[in-house]
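Chemist: A structural model of the following input is requested.
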Amino acid sequence: MTAIPAGEFSDYVDAIAGALVRDGYCVVDAGVPDELLWALYERTGPRSSAAFRRAGIGRDDSFRLNSKLRTDTIHWLSHDYPAESAYLHWMEYLRLELNRRLFLGLFDFECHFARYGKGAFYKKHLDAFAGNTNRILSTVLYLNPRWQDSWGGELALYRDFDSDPIENIAPVMGRLVLFFSERFPHEVRPAVRRRYSIAGWFRVREF
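Modeler: Presented below is the predicted three-dimensional model:
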């Protein structure tokens, strides 16, 4: 696991970029401001008034629900709410800084809150849609205060669909995970508690 300490934002992004070049993924345990984390938790947590819906797979005409593959509910972030807008601005700054360092051509960012109830899961999958390569870099920000490892709910990251996990990442409050979308199959394992996160994708322009 590549754990990156808090510090100046430029050093923080340097460390992320270095880990992505070296390993293709990284795990960041500090960086997103605490005030923003708690505002996001209020927006998605048990007292949230946001409208959540069942998550599906695919997009547009290929979208379908599949409770054998995933059982979470989601709410897409927008600039209509202060906490959501603040996070989108924060990730926009990260997008610009990563482009300066890695020349990835990242064009925009989309993300949604994900709520996983007790026992909910998302089976092993890739984030890139079939025939569509615009999702380049996946992100997950966890919003679970005082999470204990014994509760489960890890993100298991794989090199390929047939290998053992290279990382089992606990959904600790404030932890940010980034990985290349087409390179790493991954799954969200069941937990004995509800848990909350923001799943997002930096994308390149479609032509």
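Chemist: drop to CA atoms for contacts and neighbour counts, all remaining ones
Modeler: Fine.
Chemist: check contacts around residue 140.
Modeler: Neighbouring residues of residue 140 by Cα atoms under 8 Å, 6 or more residues apart in numbering: 176, 177, 178, 197, 198, 199, 200.
Chemist: for the helix or strand containing the third one, packing partners?
Modeler: Right, residue 178. Assigned by DSSP states H and E, residue 178 falls within strand 176-180. In terms of contacts (3 or more Cα pairs under 8 Å, 6 or more residues apart in numbering; DSSP states H and E), strand 176-180 is packed against helix 9-23, strand 25-28, strand 135-142.
Chemist: swap the cut-off to 10 Å and go again
Modeler: helix 9-23, strand 25-28, strand 135-142, strand 195-203 (3 or more Cα pairs under 10 Å, 6 or more residues apart in numbering; DSSP states H and E).
Chemist: so it versus strand 195-203, what angle?
Modeler: Orientation check (axes from the mean of the first three to the mean of the last three Cα atoms, to 10 degrees): strand 176-180 against strand 195-203 gives 40 degrees.
Chemist: which SSE is immediately downstream of strand 176-180?
Modeler: Following strand 176-180 toward the C-terminus (DSSP H and E): strand 186-188.
Chemist: so what touches that following strand?
Modeler: For strand 186-188, contacts defined as Cα atoms under 10 Å, 6 or more residues apart in numbering pick out 69-70, 72, 116, 120-127, 152-161, 165, 167-171.
Chemist: rewinding a little: for the contacts of residue 140, which single residue is the most surrounded?
Modeler: residue 197 (26 neighbours; other Cα atoms under 10 Å).
Chemist: let's see this one next, to set against the first:
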Amino acid sequence: MEELLDHISAEIYEKSYAIVDGFVDESFRKALLEEQIDLLNRGKFRQAAVGVGENKQIRTEIRSDEVLWMDADNLSANQATYWAKVEEIKKILNQRCFLGLRSFEGHFARYPIGSFYKRHLDQFHAVPHRVVTVILYLNDSWAPEDGGALRMYFPQEDGTELTEDVLPLGGRLVVFLSAEIPHEVLPTHKERISITGWLRDID
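Modeler: Next up, the predicted model:
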């Protein structure tokens, strides 16, 4: 775990994002996946919205995923274990990158077949406290033809952009600076499941 944390902090410092395969072991990934499927079957998920507060609205032409927010004061055993792992990421990023991270918020995310999330930034004027995005994928298997990749955009000094597509492989962790990397979820041809969250500079 210490080696993984060192890798994450070094990558964030050098290029603003990190990708770690096998961040959690298979038994824990399956436990989180089974818990999410159970919650889904019990009708706990809701259509994801855009905006915050009075401006929050469902815009399926922008995003068509479903989410279930985790309650930091009422976590299941599996959620608490994952929360503790993210806490370790928070500590190393504060030590090595001086980001002033203080808290975490997160939700289970489900992308049904055909769903997507158009290009956006996770930190914007209405949510200025999101500093680092943390995504853990839970799918049993994934192939390029399944779609659903996380596409990250990297603007260049000459006005062009580079892109990198990241498949949602089970156990893969993606960490990036929320204000710096525009990204989208490409249309998925298979149900896509993850935990998505943000390390914030507020309590």
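Chemist: any chance you could compute the TM-score here?
Modeler: Aligned and superposed, the two chains score 0.90 in TM-score terms (TM-score structural alignment, normalised by the length of structure 2); 198 aligned residues with a Cα RMSD of 2.0 Å.
Chemist: circling back: ok, the contacts of residue 140 of structure 1 vs residue 132 of structure 1, which is closest?
Modeler: residue 200 (16.2 Å; Cα to Cα).
Chemist: leaving out sequence neighbours, find the closest residue to the corresponding residue of structure 2 for that closest one.
Modeler: Alignment note (TM-score structural alignment): residue 200 of structure 1 maps to residue 197 of structure 2. For residue 197 of structure 2, ignoring the flanking residues on the chain, the nearest one in space by Cα to Cα, 6 or more residues apart in numbering is residue 106 at 3.7 Å.
Chemist: run a quick neighbour tally on the one you found.
Modeler: 21.
Chemist: check the one 4 residues further on too.
Modeler: Residues contacting residue 110 of structure 2 under the criterion other Cα under 10 Å number 24.
Chemist: check contacts around residue 28 of structure 2.
Modeler: Shown in contact with residue 28 of structure 2 (Cα under 10 Å, 6+ apart): 34, 78, 81, 82, 138, 171.
Chemist: so the third one sits in a helix?
Modeler: Read it as residue 81 of structure 2. Yes. With DSSP: H, G, I helix; E, B strand; the rest coil as the criterion, residue 81 of structure 2 is part of a helix.
Chemist: how about the residue nearest the centre of structure 1: what's its closest non-neighbour residue?
Modeler: By Cα atoms, centre = their mean, structure 1 has its centre lying nearest to residue 140, at 1.6 Å. Spatially, and ignoring its direct neighbours in sequence, residue 140 of structure 1 is nearest to residue 199 (4.6 Å; Cα to Cα, 6+ apart).
Chemist: give me every residue that touches the aligned partner of residue 109 of structure 2 in structure 1.
Modeler: Taking TM-score structural alignment, residue 109 of structure 2 has residue 114 as its aligned residue in structure 1. Shown in contact with residue 114 of structure 1 (Cα under 10 Å, 6+ apart): 44, 52-55, 72-76, 140-143, 195-199.
Chemist: of those, buried ones?
Modeler: Applying 16 or more other Cα atoms under 10 Å to those, the neighbour count classes 44, 52, 55, 72-76, 140-143, 195-199 as buried.
Chemist: need the counterpart of residue 188 of structure 1 in structure 2.
Modeler: Per TM-score structural alignment, residue 188 of structure 1 is aligned with residue 185.
Chemist: I'd like to know how far that match sits from residue 28 of structure 2.
Modeler: According to Cα to Cα, to the nearest Å, residue 185 of structure 2 stands 25 Å off from residue 28 of structure 2.
Chemist: same question, residue 177 of structure 2
Modeler: Look at residue 177 of structure 2 and residue 28 of structure 2: by Cα to Cα, they are 26 Å apart.
Chemist: now do residue 135 of structure 2
Modeler: Distance from residue 135 of structure 2 to residue 28 of structure 2, by Cα to Cα: 15 Å.
Chemist: do residue 119 of structure 2 as well
Modeler: From residue 119 of structure 2 to residue 28 of structure 2 the distance is 31 Å (Cα to Cα).
Chemist: on that earlier part again, to which residue of structure 2 is the residue nearest to the centre of structure 1 aligned?
Modeler: Using TM-score structural alignment, residue 140 of structure 1 lines up with residue 135 in structure 2.
Chemist: repeat for residue 94 of structure 1
Modeler: Aligned partner of residue 94 of structure 1 by TM-score structural alignment: residue 89.
Chemist: run a quick neighbour tally on the residue lying closest to that match once chain neighbours are set aside.
Modeler: Leaving aside its sequence neighbours, residue 89 of structure 2 sits nearest to residue 5 (Cα to Cα, 6+ apart; 6.3 Å). Neighbour count of residue 5 of structure 2, defined by other Cα under 10 Å: 19.
Chemist: gap between the residue mapped onto residue 5 of structure 2 from structure 1 and residue 30 of structure 1?
Modeler: Matched to structure 1 by TM-score structural alignment, residue 5 of structure 2 sits across from residue 13. To residue 30 of structure 1, residue 13 of structure 1 is 12 Å away according to Cα to Cα.
Chemist: sweet, I'm off.
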